[in-house]
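**Q** Show me how the following folds:
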Amino acid sequence: MSEQKNNKAARALPVVNARIYPKGGLDVLSRDEVARLKDASSGGMHDLLRRCALAVLTSGSASDDPRAAQELYPDFDIQVLQQDRGVRIDLHNAPAMAFVDGEIIRGIAELLFAVVRDLAYTAIELGPEYAADLESSAGLTNAVFGLLRNARLLQPADPNLVVCWGGHSIGRDEYQYTKNVGYELGLRGLDICTGCGPGAMKGPMKGATIAHAKQRKRRMRYIGITEPGIIAAESPNPIVNHLVIMPDIEKRLEAFVRLGHGIIVFPGGVGTAEEILYLLGILLREENADRPFPFILTGPTASAPYFEQIDQFIRLTLGEAAASRYEIIIADPERVAKQMIAGIRKVREHRIAQKDSFFFNWGMHIPFDMQQPFVPTHDAMASLDLHHGRKPQDLAADLRRAFSGIVAGNVKEDGMRRVEEHGPFQIHGDTDIMQALDALLQAFVEQRRMKISGQYKPCYQVVA
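**A** Alright, predicted model coming up:
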């Protein structure tokens, strides 16, 4: 017992109690919204608020274990209180790393306010009483639009937003390359949107900050789009100045596509593969065949084999048509930026011709089944139809779900718990697809793309 107490004491970190008065949109929260944020019952959101707030207050953490922050700060709590003149946020036993001389760091405070704002909006606008509004594709897209508008991300300006995808667990050379690409994008006036975490999600923003400073750009957007299951494992990096928390991974993915004007993919792991397959599942649809959307896969010279393996997997499973929708550029950040600029010009021309919005891609068709949240239970993972003979876009959607389940088993608390209780997820399919999938996943493990630290124990079994 004494040893356990000593270990707990050794893990104890400095904490702070604080009272914060948000400025801006948070001063108009309704009493109903505040009540739901305070409610710790099964229908309330207090536990979710606590976990997301703790992730923001530990921004910059190198861990990708969603339980780590909760174990380090077990007594942390947050209370949102409605006052006559606005909202008050009380923090109890908050990480001292979020404060300087007793004052919360301004950027962290802004991200904390974003957490409260988005969870309050979700509690009301996407609550059970509005479930009927989410039973159609148009209704779900409207929900994504509402969340982004509430976060003040929809700005009527020329297309200039590049979404950057890539892994949180990448090597130093790959990270430097993402910074170099971000620098070239920033020199050309492009803003950056990522999944908000470390690694390839931070590098492009860091590179762009220097370029934006050189160009004296005054209104820079470094947008981070996350969701509750991810944010605890991938805390926002310090450069993010616009954070939005979508309710689930499907709405997060749709937000990337609706908000961005082009996508760049850096080396990553299963989460990055999930994103690639999601986008291909959309671009391969007949309704989107003529819609320009620049899609570039890029990395340093050492990452060429990684992209070759990704490319081979896509050609085997989805065919040459899928491979024609993206371009692979190796070790040439300047060319990446120039190709993206050229692609975004085509996007602008197409949007004008179609009378579509610059700030929200209404015209991209996303089918209802791809918008439905996929809950990676063992039965759901085993039931995925990973066989030849299907339409490429449908196979891409199920492959995306397979990778999504592995992401959950790796870094999401609910998925990790399912694997601990029932063993690894089993993934079934045609022999050649399973062999290619197993080889790809094994390469991710060997290249340490699954986890930042610790020995990786697979949460999956591939069964031919």
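**Q** make it CA atoms for all contacts and neighbour counts henceforth
**A** Will do.
**Q** What's the end-to-end length of stretch 50-63?
**A** 18 Å (C-alpha to C-alpha, to the nearest Å).
**Q** One more, please, to line up against the first structure:
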Amino acid sequence: MTARHVINASVSPKGSLETLSQREVQQLSAAGSGSIYSLFRQCALAILNTGAHVDNAKTILEAYRDFEIRIHQQDRGVRLELLNAPADAFVDGEMIASTREMLFSALRDIVYTENELDSQRIDLSSSQGISDYVFHLLRNARTLRPGVEPKIVVCWGGHSISSEEYQYTKKVGHELGLRSLDVCTGCGPGVMKGPMKGATISHAKQRITHGRYLGLTEPGIIAAEAPNPIVNELVILPDIEKRLEAFVRVGHGIIIFPGGAGTAEEFLYLLGILMHPENRDLPFPVILTGPKSAEPYLQQLHAFVGATLGEEAQSHYEIIIDDPAQVARQMTLGLKAVKQFRRERNDAFHFNWLLKIDEGFQRPFDPTHENMAGLQLRRDLPPHELAANLRRAFSGIVAGNVKDKGIRLIEKHGPYKIHGDAAVMQPLDKLLQAFVAQHRMKLPGGAEYVPCYQVIS
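**A** Below you'll find the model as predicted:
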């Protein structure tokens, strides 16, 4: 990626984060500790690159090495001074409105996350404490809206998909919007954009002026996959595990489109939770869908789940091929069951407190070579534990593919080595080979994909 035109500019927030304390400004200053500033700079650079067809954090960071942000506290509130910023984020010298919103959302979340961690009320040593932390992060972002009936549909899928698959996601989003449903995605390109784009049109047709296009991400992902400009509520969670928990706590149903390693990670996380005995009776509609051309992929993913986690795991979702209207109808029916269930048990519509999430699904996984090699991938494990470990394996592959830290680890130490029983490794290897053959690991157009892993049985 070559550096594009750059611009120097000054920008102030509008309706989000009006002021910072002197301590917060110091925390974010390059003259301070540096770590928070570096995090904010990385996220800001990704947001300013919205629309760029790049999925490599290292490439983006290197292309704009001289990009700087200076944070100024003034009588009228906080102001950001941007030096050598990507010019595509501006029109006639003015920052695009959606970009400005997301830029200050990033500032809000990073400041709040740091201050919450310093707070005495946060207890990250317990499962309940971690869920409370996720709740506080979402509430601070004004994502949680009490009293609104369940209608947030989470859409998961790949950033590297074919044009036909992308058009299909738009059709599904359109059908969801016609039924007054809102869309939540990982906020990037591909499947993370298509359903939102479809829903914006149908919301306009239905004269819905406050449609929600919620994007949930984390620093390592946003740096590689810039948010799409349709997102009107961006939340940056501290790590992938809290991001995944936010999806299942705030969403009321999930649609899974074709994708790659990241989609498999999300799917396995979800199945591991739904298979927990305490969640057996909890309604949570899950639909796998895609155009006719994607049926082999969806059936292969279905077969992988059956081979590794068994038939019970397969019972937690349904597959609908090439029928956007039916997907939306089934999701609408599922949301009615969610509404009834939560009313009967006095559970909140805006945050799924009753969903049991084991601590093993909440603890951040650091995809070092040692940790990846040490994953227990055995068929004799309880299915929800095996799902958790498979999720970690895919999380490492995502890191090695697109995250700056993971890419640098692979460059230094070579590919990750993933060990396990043949009964697990063979289906895993087959699935990963299919991802590579179908160009689902990276955005098309770049260099030929070189796997960041070796599967060893």
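**Q** Helix or strand: which one has the residue nearest to residue 134 of structure 1 when sequence neighbours are not counted?
**A** Leaving aside its sequence neighbours, residue 134 of structure 1 sits nearest to residue 140 (C-alpha to C-alpha, 6 or more residues apart in numbering; 5.1 Å). Following DSSP states H and E, one finds residue 140 of structure 1 within helix 137-150.
**Q** So residue 89 of structure 1 lies in a helix, does it not?
**A** No - inclusion of residue 89 of structure 1 in a helix is not indicated when DSSP: H, G, I helix; E, B strand; the rest coil is applied; the result is strand.
**Q** Could you check which residue of structure 2 pairs with it?
**A** Superposed on structure 2 with TM-score structural alignment, residue 89 of structure 1 falls opposite residue 80.
**Q** Quick check: closest non-adjacent residue to its match.
**A** Using C-alpha to C-alpha, 6+ apart, the closest residue to residue 80 of structure 2 is residue 71 (4.8 Å).
**Q** is it true that the one you found touches residue 28?
**A** Yes - the criterion here is C-alpha atoms under 8 Å, and residue 71 of structure 2 meets it with residue 28 at 7.5 Å.
**Q** Distance check, the equivalent of residue 336 of structure 1 over in structure 2 against residue 174 of structure 2.
**A** When structure 2 is aligned by TM-score structural alignment, residue 336 of structure 1 is paired with residue 327. Distance of residue 327 of structure 2 to residue 174 of structure 2, computed by C-alpha to C-alpha: 11 Å.
**Q** More neighbours: which of the two?
**A** Set residue 327 of structure 2 next to residue 174 and count neighbours by other C-alpha atoms under 10 Å: residue 174 wins out with 27 against 23.
**Q** Show me the contact partners of the helix or strand containing that one.
**A** Following DSSP H and E, one finds residue 174 of structure 2 within helix 163-178. Applying C-alpha atoms under 8 Å, 6 or more residues apart in numbering, the contact partners of helix 163-178 of structure 2 are 182-183, 190-191, 194-203, 205-206, 257-258, 290-291, 294, 322, 324-325, 327-328.
**Q** The same query, at a cut-off of 7 Å, please.
**A** Residues outside helix 163-178 of structure 2 that contact it (C-alpha atoms under 7 Å, 6 or more residues apart in numbering): 190-191, 194-199, 201-203, 206, 290-291, 324-325, 328.
**Q** Kind regards, and thank you for your time.
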